[in-house]
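Visitor: based on what follows, work out the 3D shape:
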Amino acid sequence: MSTHHPLSLLVFGSLEKCLDEIQRKGSLISRSTSNLGEPIHDLRVDCRKGLAALDFYKPVIPQSCHERLRSKLRKFLRRSNLGRDLDVIIQALKEDDSQGAAQLLRRLKKDRKREFRDVQKKVGKLEFGSMKTKLHSQMLAPSLAPTQAAPVASAADWAKQEFQKVALQILSDIHVGEWDTESAHQLRLRIKKLRYSLELATSIAGEISLSMDESLLSQVQRMLGEINDLAVRIRMLRGYQCGRKRRKDQAFLEKQISADNQELDRSLQQWSEFWTPERQSCFYGALAKRTF
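Guide: Okay, the predicted model is just below:
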């Protein structure tokens, strides 16, 4: 009979699966000759889920392993940010058949190609063989219980407690006042963390009910994602505007930035109208109950 601590077994298995998937997708990207937009986006999502897993499992993971893995995933996300942002702008402008859009798209695609090539060179560093060996030796030592985790009756109880902590973090940082791109972005990040943490807790504790329609989480994340994409697009286009000297290019960029700013204002207004006090009360009330 195994003498491994059951929680350590579950956490190691979950982390190993997550890291293997990141490494597999990274390997495919490094050898790919086709469009890299969606594969890189999918890999970035998996890296964010990996970061959420590291935070969720932090009491169980050896500190040195936690820090090294977190640093590696965050470094890849930083290095792939620009390519992803360029891809967002290209997708938004590709239906525009004006001459100004065509000229800008050529420049954007050239820059995206350069960034994606750089990602292909760096993605090979998402290799976790030695780190998994270290995790295995430290986490699965015979009869070794998680040293930082408080005693719990079962792994399921521990997972529920950790999810409660995530829910309480969100409750402790409720936004009050008018919404802008930064406050919307911060809520978007917290909602992502909540969804990923819910998946992790469910994988250990079984089905967890939030006492709410979970499609609300998806809708909130979608609306906030659209606001974030617009904010990124405006910031990037302003950067290109500073580097363009031709009047035609400047005129198109000014027109596009103005249109995007108007759309951003509408999106923020729609969000404010959607995120009513009643809906917030439902959302935060469900988190406060944390029904399991």
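
Visitor: when you work out contacts or count neighbours from here on, use the C-alpha atoms and nothing else.
Guide: Will do.

Visitor: just the buried residues of the helix or strand harbouring residue 238, please?
Guide: When elements are defined using DSSP states H and E, residue 238 is found to belong to helix 215-242. Within helix 215-242, the residues scored as buried using 16 or more other CA atoms under 10 Å are 217, 220-221, 223-225, 227-234, 236-237, 240-241.

Visitor: this one as well, want them side by side:
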Amino acid sequence: MKRRLTDLELCEKYDNETQHTEYVTHLALKLFDRTRKVCGLSQNDKRLLEAACRLHDVSYSQNGKNHAGRSAGIVLDEGVSGFTPSERAVIAGAITLHSGRRCRVPARMNMIAIRDREKTLKLAAYLRIADGLDHGHIQSSSITSVSISRAMCEITVREDIYSANIEMARMKADLWESVFKIPFRIHHVRTDRVYGPRFGSVLNSRLSLIEYARKLVCILLRLAGDNVEGSMMGVDPECLHDLRVALRRTKAALRFFKPVLKDTTALELRDSITYVCDRLSIARDSQVWMQFLKEFETGGFGTGRGAWEEYINIQQSKNEKCLEDLRQFIQSEEFKKPFRQVSFFARVEVPRLERERGRQMEDLRVFMSRRLYKAFTRFPRLKKSLRAMDMEELHSIRRRCRRVRYAAEFASPALGHRALVVERKLKDMTDLLGTIHDVDVYLQMYMGSSLEVSTSLRRHLDSTRRKAMRKAIHGWRELSSDHFRRTVESMCGRRKKQKGAE
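Guide: Now for the predicted structure:
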């Protein structure tokens, strides 16, 4: 008779995302230990919960769709060493119920013949909350306290980076409240003041190089996904802007870690993300132009003259058409496929790479210093002044500057405060160049109209561009200075080498 595999062996066999499932297990067992007596569970039930948590995503590497049902199927078909058939059914049942913002119990429970339905639901309630607390797959949420009575269960969770973990756990507590009849409350606390680089509490110099890359891509992917619904609604242009920025940064991260992501689908993903960003740019330009016009109109800058009202109606109609096209695109397979691909990449390909080649990888700080310095050597050197450049030349400078900025952002948690200072200076510059580019796009839209629109609009656009250009020229002097260059070289360990060579 063939020996059944243990839960850990099944995880290894199916390229399980161990970082996520082990953290979910840790959170669930911590909650279990503090609440099991009130909830009527035994120490033996802890074994079942641990196995369910560890195996809840075990089939994801095979197929991300319906992975809850497929993971349960692996438990039932292949079995788990150390558990009886009835216990395996409970484990499989809990796994089946773990996914989804809202738990649909009848439809899923009927798939499995379970004797102890009540125990299955109770264990699934723990799994759902713990899985929600690592919704971002970055292991950033920590349970700091648990208090329970027959009237209320309250937990305090510290989360400084990705608050959507808290919201997801609150939604997935629906099964808990249904099964235990005890209201479940999550109190979200943050560090009073977060010092240091962005992502600093999740990304740090103690991580391995590949784990660092995995967590970064997971963060950026979630930030993009969190803005999809808002982009479809079209109420706030910032949602679409944040969606495009998160995707652009994801692509930049794949480029930054290119040397360690060989033999993966990273290059293919970059092409897919580029296509999506290009498709989103049309709607984004339309939305920000419409917002600019409304703010201009609210300010009363001479909009009573000319064909202003007719022009606004035309632009509003164009914006609504762009929004409808955007909604159709977001609902299409062309848009959804890259998200699934990046998710598979971060949850399957990168962890597999860590297991196979993790110990052979370059030191994290050495890698970061080398990649940041290489990016800085490609920092644009101006052959003519910013004022003398046309729209395309300025946009090219902005893109190249943005690449260096992203490199500094990605490296700052590992290299420390100086990298963050460099990143912020580069961000200020790219923001100014972005303002200039937006105004140039607005001017094209303004000049493309045959209507006699308010002349004060043209003056306002020209004034906005001049102010941004003056600030950009001043900022560029600092970025081109010897002091800034020496700061980057020192941070990347290059100046010491040069002195030694001399």
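
Visitor: does anything pack onto the helix holding residue 238 of the first structure? Which helices or strands?
Guide: For helix 215-242 of the first structure, the contact count by 3 or more CA pairs under 8 Å, 6 or more residues apart in numbering; DSSP states H and E identifies helix 63-93, helix 181-205, helix 247-274 as packing neighbours.

Visitor: ok, how many other residues are close to the alignment partner in the first structure of residue 241 of the second structure?
Guide: Residue 241 of the second structure maps onto residue 41 in the first structure, with residues paired by TM-score structural alignment. Residues within reach of residue 41 of the first structure, counting by other CA atoms under 10 Å, total 16.

Visitor: if I pick residue 41 of the first structure, what's in contact with it?
Guide: Each residue near residue 41 of the first structure by CA atoms under 8 Å, 6 or more residues apart in numbering is listed here: residue 84.

Visitor: how much space separates the residue minimising distance to the centre of the first structure from residue 55 of the first structure?
Guide: For the first structure, the residue lying nearest the average C-alpha position, counting by CA atoms, centre = their mean, turns out to be residue 48 (4.2 Å). Here the criterion is CA to CA, to the nearest Å. By it, residue 48 of the first structure lies 11 Å from residue 55 of the first structure.

Visitor: now do the SS call for residue 379 of the second structure.
Guide: Under the three-state scheme (DSSP: H, G, I helix; E, B strand; the rest coil), residue 379 of the second structure adopts coil.

Visitor: burial of it, as a residue count?
Guide: With neighbours defined by other CA under 10 Å, the count for residue 379 of the second structure comes to 18.

Visitor: quick one: what's aligned to residue 210 of the second structure in the first structure?
Guide: That one, residue 210 of the second structure, aligns with residue 8 by TM-score structural alignment.

Visitor: next one: residue 416 of the second structure
Guide: With TM-score structural alignment defining the correspondence, residue 416 of the second structure maps onto residue 207 in the first structure.

Visitor: coming back round to it: tell me the contacts of the residue nearest to the match of residue 210 of the second structure when sequence neighbours are not counted?
Guide: Counting by CA to CA, 6 or more residues apart in numbering, the nearest residue to residue 8 of the first structure once its immediate chain neighbours are dropped is residue 139, at 5.9 Å. Neighbour list for residue 139 of the first structure: 8, 9, 12, 60, 61, 62, 146 [criterion: CA under 8 Å, 6+ apart].

Visitor: who wins for most neighbours among those residues?
Guide: residue 61 (24 neighbours).

Visitor: and residue 269 of the second structure, how close does it get to residue 86 of the second structure?
Guide: Where residue 86 of the second structure is concerned, residue 269 of the second structure sits at a distance of 43 Å (CA to CA).

Visitor: who has more neighbours out of these two?
Guide: A side-by-side neighbour count of residue 269 of the second structure and residue 86, using other CA under 10 Å, places residue 269 first with 20 against 14.

Visitor: residue in the first structure matching the more buried one?
Guide: Structural alignment (TM-score structural alignment) places residue 269 of the second structure against residue 69 in the first structure.

Visitor: skipping adjacent residues, who's closest to residue 22 of the second structure in space?
Guide: Once its chain neighbours are removed from consideration, residue 22 of the second structure has its nearest residue in residue 54; the separation is 6.1 Å (CA to CA, 6+ apart).

Visitor: and the one you found, how many neighbours?
Guide: So residue 54 of the second structure, with other CA under 10 Å, has 26 neighbours.

Visitor: likewise for residue 117 of the first structure?
Guide: For residue 117 of the first structure, the neighbour count with other CA under 10 Å is 16.

Visitor: over to residue 70 of the first structure?
Guide: Other residues near residue 70 of the first structure number 19, with proximity taken as other CA under 10 Å.

Visitor: how about residue 67 of the first structure?
Guide: For residue 67 of the first structure, the count of nearby residues is 13 (other CA under 10 Å).

Visitor: just residue 124 of the first structure next, same as before
Guide: Count around residue 124 of the first structure with other CA under 10 Å applied: 15.

Visitor: so what does it match up with in the second structure?
Guide: Residue correspondence, TM-score structural alignment: residue 124 of the first structure in this structure matches residue 336 in the second structure.
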